[in-house]
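1. Predicted model and sequence follow; I will ask about them next.
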Amino acid sequence: MKEGVVNSAFVSNENLQLHRDDEQKPHEKAHEEEFSEGPCGWSNFTPSCLQCCNNAKGFVFIFGLLVIVQSVGYMMTILGVALGYIVGGQLLNIYVDVDQLQDVALSPEDPRWVGGWWIGYLIGLPAAWLLIVPFLGFPKHLPGTAKIHAEKVSQVHHDGSEDIVKEKDVGKSFKDFPLSLKLLLKNPVFMCLTLTATSEGMTSFGTSIFFTKFIENQYGKTASISSLIAGCVIIPGAAIGQVLGGLVVSKFKMKCKQTIRLAIATSFASLMFSACYVLAKCDNPEFAGISVENGATGNLSAPCNANYNCDRSHYNPVCGVNNVQYFSPCHAGCKDHVLLSKTEVYYNCSCIEDTHNTSESKAYSGKCATMCNKLPILMVLMLIAGIITCMTSTPVITAVLWCVPEKQRSFALGVQWAFIRLLGAIPAPILLGSAIDHSCILWDNSTPGSKGACLMYDNLKLASTFSLFSAAFKLISGIFIVVAYFLYKPPPGKDESNDKSSSTTLPN
């Protein structure tokens, strides 16, 4: 009797447990379906919120997140440049020969001052080597890479290169280098995108190198202050532009052709801001014998200093109380001087007295302060220009990764940067520097038989040179990106113009 009761109770409990299991099974099945192993391979990933990527929509979300991460990565490289501008600008306040600082009666405002340019290399070299250590910790492949590749929808430019790469398994050995390079060079979309990036690089590398000189000459700032201003204006704009470009591509889930359209829009929008240099230009400072007649325009000698036998090779500018700059105290006709807080004050200057008939004929060492107040205009325009210009970078790089076969992506980025460095970074300073030389109106002739550094520029010509250089290469960049748009052919059956389900299609 007791045994039957026990067996009956056992059966009852078993049925109850089975009933509970049946009630839980739908929930467990739903949970398993929700967090089953998907294209990301993150079914057991912590935090669990990232497990939602195990479906098509989730993959699109993660891809958009990766685009943003890529943009943030580029932003960090730009912030590094910003830090370099700021630190480098402060180092220019240290005299180049640090052991002779106490013996030098100069200030950073003096044009003869040479800052400690070499100190930055001593700081940057060990810091760069330290970055190698964390990079060694990355694995060859991230978890779930194979599953991601299996779920992708190709957007490679349809020119047959993808079939060749798959058939010959290109990329396994160094022997495939010639064929890989040939396939890339024959890809017209990739080449147009690469030339777009190269043209943008010409503008960026050229203007960034000489932008400090532009501020220094237009607004009469010291080298350290000019470097600080350049870093605080250009770099934040570039960083914001990089991230904003990635956000737009991610938010609208753009495909290859749509991404190229975005690059076209930003490229031509930035072209309009090439005129910002001319809009913010300043008038030339009053310089005796150059922009102000001192006996004869273009001649530093005048009746007031004719008996002084002034040395034309020794540039030591002084600013008179009449706010006119002179080549040297001798050219201002000054007879006496006194040192006050590392600033030379010159008295009894005949040229100042003869020119303006004033009883106070004295001058101060250094250039005259500029009365131009257009620097804020330049800062605002350059900030907007930097944002729009750098919004082009992320779409172009994303389009490059899409238009080439998957196994060639890393190689494609390497080839693109080789073009940017060889055809952009190297020639840009040479071309712009040569163009800037034509706007010089006063050369240093301290070395006989050779032309030294430029001592004074024509501000209008200098601003026009920057604007024309920037506009020319931005126009070239815009032309190449338009050609890439019309040459791009999506794979058969992947026509983006008729695709209405981009939000659920797995992008490549």
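-> That came in fine, so what should we check first?

2. going forward, measure contacts and count neighbours with C-alpha atoms only.
-> Noted.

3. gap between stretch 90-110 and the chain center?
-> 30 Å (Cα atoms, centre = their mean, to the nearest Å).

4. If we go by neighbour counts, what in it is buried?
-> For stretch 90-110, burial by neighbour count (16 or more other Cα atoms under 10 Å) applies to 90, 91, 92, 93, 94, 95, 96, 106, 107, 108, 109, 110.

5. and for it, what are the contacting residues?
-> Stretch 90-110 is contacted from outside by 112-120, 222-224, 342-343, 365-367, using Cα atoms under 8 Å, 6 or more residues apart in numbering.

6. here comes the other one, which I'd like you to weigh against the first:
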Amino acid sequence: MEQRIQSKITTVVLAIFFVSLLGVGMGQTAVYTLGIPYIDDNVASRESPLYFAITIGVRILGPALGFILGSLCTMVYADLTRTPQITPTDPRWVGAWWLGLVLISAMLMFVSIGMFAFPTRLPKSRTPPRRADAKKPSLRDFPSAVKRLLKNDILMFRTASSVLHILPIAGLYTFLPKYLESQFRLPAHHANMISGVGGILVMGLGIIISGVFILRAKPNARFVAAWIAFTAVVYAIGMSVLMFIGCPMDDFAGLVSHPDGLSSFEPTCEATCGCDRNKFSPICGADGRTYFSACHAGCSNYTVSDGKVESFYNCQCIGQNLTVPEAVISTATIGYCKLECSNFWVYMILFSVFVFIHSTSEVGSMLLILRCVDPRDKAMALGLIQFAIGLFGNYLMRHYFQQWRYIT
């Protein structure tokens, strides 16, 4: 009976979740595909780069602030009604990730009111008003518009580039905080903060600077296209270099690699208790090695301070081969052992530099898309690119990471 009730609750929650995502997707698509052409039609051509830079930069600033807000929210425990016996630095800590969604959705309610106040055309619009006898767009025009866009070679190459671009980018920024957690042993709230400031905020800065540069220098289309290609190559090389900058993960006790590529934790001694191999609660032994859990280390006692477990002792499996008094070596503290590795700042500096270089192509890319199509097809062109990204880019990225999670 209890399982049936739980199943119904899960179904309702997932239904609300997916409907909410559908609404968010519709809103984002409308703002992007209609908002950018709206700006382009209502400002002077020479000023478009600056307005695009501000628009795209603010759009990038949102995720950066989201990571920072997430950092603050994850310092609060997921269940607000409970006081856990662990701290935010404990690997077992689950922060209130949902709290940011509540705050942002409340703010969006007020912002949406302002969106309704936008007129059809701004007072100083450079677009002439529509004639009374002008033909209004209809669904019959849709096939011909799609045909025109599919025959546009520049747009098709740019669409393919956007799809290939989103494949690594979406996965990178989705899993960057978790990667920093596991690779450099950072707490969740620190990883979120660094991802927002060192990655996405730097991207927003590069976008605004590039918009100002294009406004002042007025480069031609060939230079803009060449710069887009150059930044893509630099970014690809940079991400490949970062693959080899990390910290060694060889301090785990009992970690065994199998011929099929999978790894597992095996007992390091004959402990007197049966351990759950699915409950990962890492502890740092006095021997400098990280153990899967206190049970895997054979710990039989623990100390409590302020109602929270502080350390373990009488651990049978810790430091068996070391000539140190047993009372000292058989102790352990909660969490990972500290890494003797200084590559974190090297990784983040190089990452920020490559992200900055690549972000300087965003404004030029937007101008290239809008100038290579007929003015009446601007919104349609942006919609086509978003459709291709959603269908091929995001879907393939999620499929790849699902397979990756299954393999690892």
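-> Everything's here; your move. Remember, it's a predicted structure, so these values are computed and weren't measured experimentally.

7. sorry, back to before: restricted to helices, list the contacts of stretch 90-110 of the first structure.
-> Among the contacts of stretch 90-110 of the first structure, the members found in helices (DSSP state H) are 119, 120, 223, 224.

8. roughly how far apart are the last one and residue 94 of the first structure?
-> Right, the one you point to is residue 224 of the first structure. With distances taken as Cα to Cα, to the nearest Å, residue 224 of the first structure is found 10 Å from residue 94 of the first structure.

9. Same question for the third one.
-> With the distance defined as Cα to Cα, residue 223 of the first structure ends up 12 Å from residue 94 of the first structure.

10. ditto for the second one
-> The span separating residue 120 of the first structure from residue 94 of the first structure equals 12 Å under the rule Cα to Cα.

11. try residue 339 of the first structure
-> Residue 339 of the first structure is 21 Å from residue 94 of the first structure, by Cα to Cα.

12. for residue 375 of the first structure, same thing?
-> 25 Å.

13. now residue 404 of the first structure
-> For residue 404 of the first structure, the distance to residue 94 of the first structure - Cα to Cα - is 49 Å.

14. Ok, residue 74 of the first structure next?
-> For residue 74 of the first structure, the distance to residue 94 of the first structure (Cα to Cα) stands at 31 Å.

15. do residue 287 of the first structure as well
-> 29 Å.

16. same question, residue 481 of the first structure
-> 45 Å.

17. ok, of the buried residues of stretch 90-110 of the first structure, which one's closest to residue 78 of the first structure?
-> Using Cα to Cα, residue 90 comes nearest to residue 78 of the first structure of these, at 18.7 Å.

18. any idea what the closest one aligns with in the second structure?
-> Mapped onto the second structure by TM-score structural alignment, residue 90 of the first structure lines up with residue 72.

19. ditto for residue 14 of the first structure
-> By TM-score structural alignment, residue 14 of the first structure lines up with nothing at all.

20. how many other residues sit next to residue 462 of the first structure?
-> 22 (other Cα atoms under 10 Å).

21. From residue 9 of the first structure, how far out is it?
-> Counting by Cα to Cα - residue 462 of the first structure and residue 9 of the first structure are separated by 99 Å.

22. And for residue 104 of the first structure?
-> For residue 104 of the first structure relative to residue 9 of the first structure (Cα to Cα), the value is 103 Å.

23. Can you list the buried residues in stretch 65-82 of the first structure?
-> 65, 67, 68, 70, 71, 72, 74, 75, 78, 79, 82.

24. Just give me the neighbour total for the residue in the first structure that residue 45 of the second structure lines up against.
-> Using TM-score structural alignment as the criterion, residue 45 of the second structure maps onto residue 63 of the first structure. Residue 63 of the first structure is flanked by 18 other residues according to other Cα under 10 Å.

25. Could you do residue 315 of the first structure as well?
-> 18.

26. so what corresponds to residue 196 of the first structure in the second structure?
-> Per TM-score structural alignment, residue 196 of the first structure is aligned with residue 161.

27. err, residue 183 of the first structure, not the other one
-> Using TM-score structural alignment, residue 183 of the first structure pairs with residue 148 in the second structure.

28. tell me which element its match is part of?
-> Assigned by DSSP states H and E, residue 148 of the second structure belongs to helix 142-150.

29. Once you drop chain neighbours, what's closest to residue 71 of the second structure?
-> residue 189 (4.1 Å; Cα to Cα, 6 or more residues apart in numbering).

30. What of residue 364 of the first structure?
-> Using Cα to Cα, 6+ apart, the closest residue to residue 364 of the first structure is residue 345 (4.8 Å).

31. what does the helix or strand containing residue 462 of the first structure correspond to over in the second structure?
-> Following DSSP H and E, the helix or strand that holds residue 462 of the first structure is helix 459-487. Counting by TM-score structural alignment, helix 459-487 of the first structure falls onto no part of the second structure.

32. How about the residue opposite residue 395 of the first structure in the second structure once aligned, nearest residue that isn't a chain neighbour?
-> Correspondence of residue 395 of the first structure to the second structure, assessed by TM-score structural alignment: residue 364. Counting by Cα to Cα, 6+ apart, the nearest residue to residue 364 of the second structure once its immediate chain neighbours are dropped is residue 224, at 5.8 Å.
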